[in-house]
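just a sequence and a predicted model for now, questions to come.
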Amino acid sequence: MPTLVEPSLAVHRSFLEAWGELEPHEERWMGAGGLNDQWTRAEAEDPEQFAQLIDAILAEADEETEMPSELVHQTVLWFVEADQWLGRLSIRHRLTPALLELGGHIGYVVRPSARRKGYATQMLVQSLPFAARLGIDPALVTCDSDNEPSRKVIQAAGGELEDERHGKLRFWVPTRVS
């Protein structure tokens, strides 16, 4: 069964294959978001560079890591089954005004060849205890107002629609089981 795990070298080849499947606007999900958003797929092919990418991703979760002022710390988890990289999920530790409006606490992507198998729902549900441990409850999760599959994922995880702003649906998802 696929599970959310910390990024590791174990899925290097599959990670690269997934990167190759993504559209250019989705590629941002593959690297470290704030510390070095200049990673390229070619660089990630080198095992040493890939290890550095993982280190940068893990550093983003460390509250001691200095982040650019416009970014927040985030915990990045990879959704894997054996050595297969299926997706990525990010939990932002706090919300800036912009994230409160548009981005939310949790974002996710599933590689194209693994879509429509229920993985996004599994990822979001599995992420909720991680968010709770970070003191997030409830978590804000957003999606484009015309993204029916993502809306269904969020609702299946217990999301309650608050409103629509700037073309985004805003849902609050409880992270603690009562």
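Right, received. Where do you want to start?

only C-alpha atoms from now on, for both contacts and neighbour counts.
Will do.

give me the number of residues near residue 28?
16 (other CA atoms under 10 Å).

an error on my part: the question was meant for residue 68.
Counted with other CA under 10 Å, residues neighbouring residue 68 total 10.

helix, strand or coil for it?
Per DSSP: H, G, I helix; E, B strand; the rest coil, the secondary structure class of residue 68 is coil.

how close does it sit to residue 1?
Per CA to CA, to the nearest Å, residue 68 is found 36 Å from residue 1.

do residue 155 as well
Applying CA to CA, one obtains 22 Å for the distance of residue 155 from residue 1.

which residues touch residue 65?
The contact partners of residue 65, by CA atoms under 8 Å, 6 or more residues apart in numbering, come to residue 59.

please identify the helix or strand for it.
Assigned by DSSP states H and E, residue 65 belongs to no helix or strand.

list the helices and strands the longest helix seen in the chain packs on?
With residue count as the measure and DSSP state H as the assignment, the chain has helix 119-133 as its longest helix. With contacts defined as 3 or more CA pairs under 8 Å, 6 or more residues apart in numbering; DSSP states H and E, the secondary structure elements packing on helix 119-133 are strand 3-5, strand 84-92, strand 106-110, helix 148-156.

dropping in the other structure now:
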Amino acid sequence: MSPQLIAPTVAVHASFLAAMDEFRDDGAETVAHSRTARELRTWATRWVTAEGFAEYVGQTGGVSSEERVDGVVPLSTRWWVDGDTYLGRVTFRHRLTPSLLTWGGHIGYGVRPGARRCGHATAMLRAALPVAHHELGIDPVLVTCDDTNTGSRRVIEACGGIFEDQRDDKLRYWFHPAAATAGP
């Protein structure tokens, strides 16, 4: 079986916990504006139990469809898994606020530290683009990365991202539906 994007599931509980330990060891809790950092602070003591993890999956797996006062836009999440092994996640922001237009984009992705440099980020983004375009109706799709993140820049470019500009420390790339099939 090869990795695939799926809705969050309790079937990968043990592997997910191992991945979160890897993120913690990699310093993820200290990254400002990181969803993983927020979740580690909020859920780490609860998702260790089957009940707590099921609650987390229930909240993560649904589509957050209502915009909140704090500017959080509707979003949905898919996990990149291989069998019962959690490898990473893709978050889809269904629309952009002015700050997301500059810094965040429509798609955010992360690969667990122990699975990096194996092609997962490129495969995840390639799998995510048709979801964004066809299932969520996002056209075009904006993906950003830090100007110092050479690996992410290469992933975005390998998937057909069209560079628009740099704003502050963020590189901004656009994907149109035809680009969703770009790459080898």
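Arrived safely, thanks for sending. Being a predicted model, the structure only gives us computed values, none of them experimental.

would you mind finding the most buried of the helices and strands packed on helix 119-133 of the first structure?
Stretch with highest mean neighbour count among those: strand 84-92 (a mean of 23; mean count of other CA atoms under 10 Å).

mean deviation (superposed) between it and the second structure, please.
Following superposition, strand 84-92 of the first structure is found to deviate from the second structure by 0.4 Å on average (mean CA distance after the TM-score superposition for the first structure).

separation between residue 69 of the first structure and residue 53 of the first structure?
If you measure residue 69 of the first structure against residue 53 of the first structure using CA to CA, the figure is 21 Å.

who has more neighbours, those two?
Higher neighbour count among residue 69 of the first structure and residue 53: residue 53, with 23 against 7, using other CA under 10 Å.

which residues touch the spatially most central residue of the first structure?
With the centre of the first structure defined as its mean C-alpha position, the nearest residue by CA atoms, centre = their mean is residue 89, 2.2 Å away. If you count contacts by CA under 8 Å, 6+ apart, residue 89 of the first structure has them with 76-79, 106-109, 123-124, 127.

report the two of the residues you listed separated the most.
Farthest pair in those (CA to CA) is 79 and 106. Separation: 14.0 Å.

aligned to residue 52 of the first structure, what sits in the second structure?
Following TM-score structural alignment, the counterpart assigned to residue 52 of the first structure within the second structure is residue 55.

its match is in what secondary structure piece?
Remark: residue 55 of the second structure resides in helix 50-61, with elements defined by DSSP H and E.

with the first structure overlaid, how far apart is that helix on average?
After superposition onto the first structure, the average distance of helix 50-61 of the second structure to its aligned residues comes to 1.0 Å, using mean CA distance after the TM-score superposition for the first structure.

quick one, that helix and strand 85-93 angle?
40 degrees (axes from the mean of the first three to the mean of the last three CA atoms, to 10 degrees).

helix 50-61 of the second structure packs against which elements?
Using 3+ CA pairs under 8 Å, 6+ apart as the contact criterion, the secondary-structure elements in contact with helix 50-61 of the second structure are strand 75-82.

would you mark the buried spots in the strand it packs on?
Across strand 75-82 of the second structure, burial judged by 16 or more other CA atoms under 10 Å covers 75-81.

ok, average deviation of it from the first structure?
Once fitted to the first structure, strand 75-82 of the second structure is off its aligned match by 0.4 Å on average (mean CA distance after the TM-score superposition for the first structure).

how far away from the center of its chain is that strand?
For strand 75-82 of the second structure, the distance between its averaged C-alpha position and the chain's averaged C-alpha position is 7 Å (CA atoms, centre = their mean, to the nearest Å).
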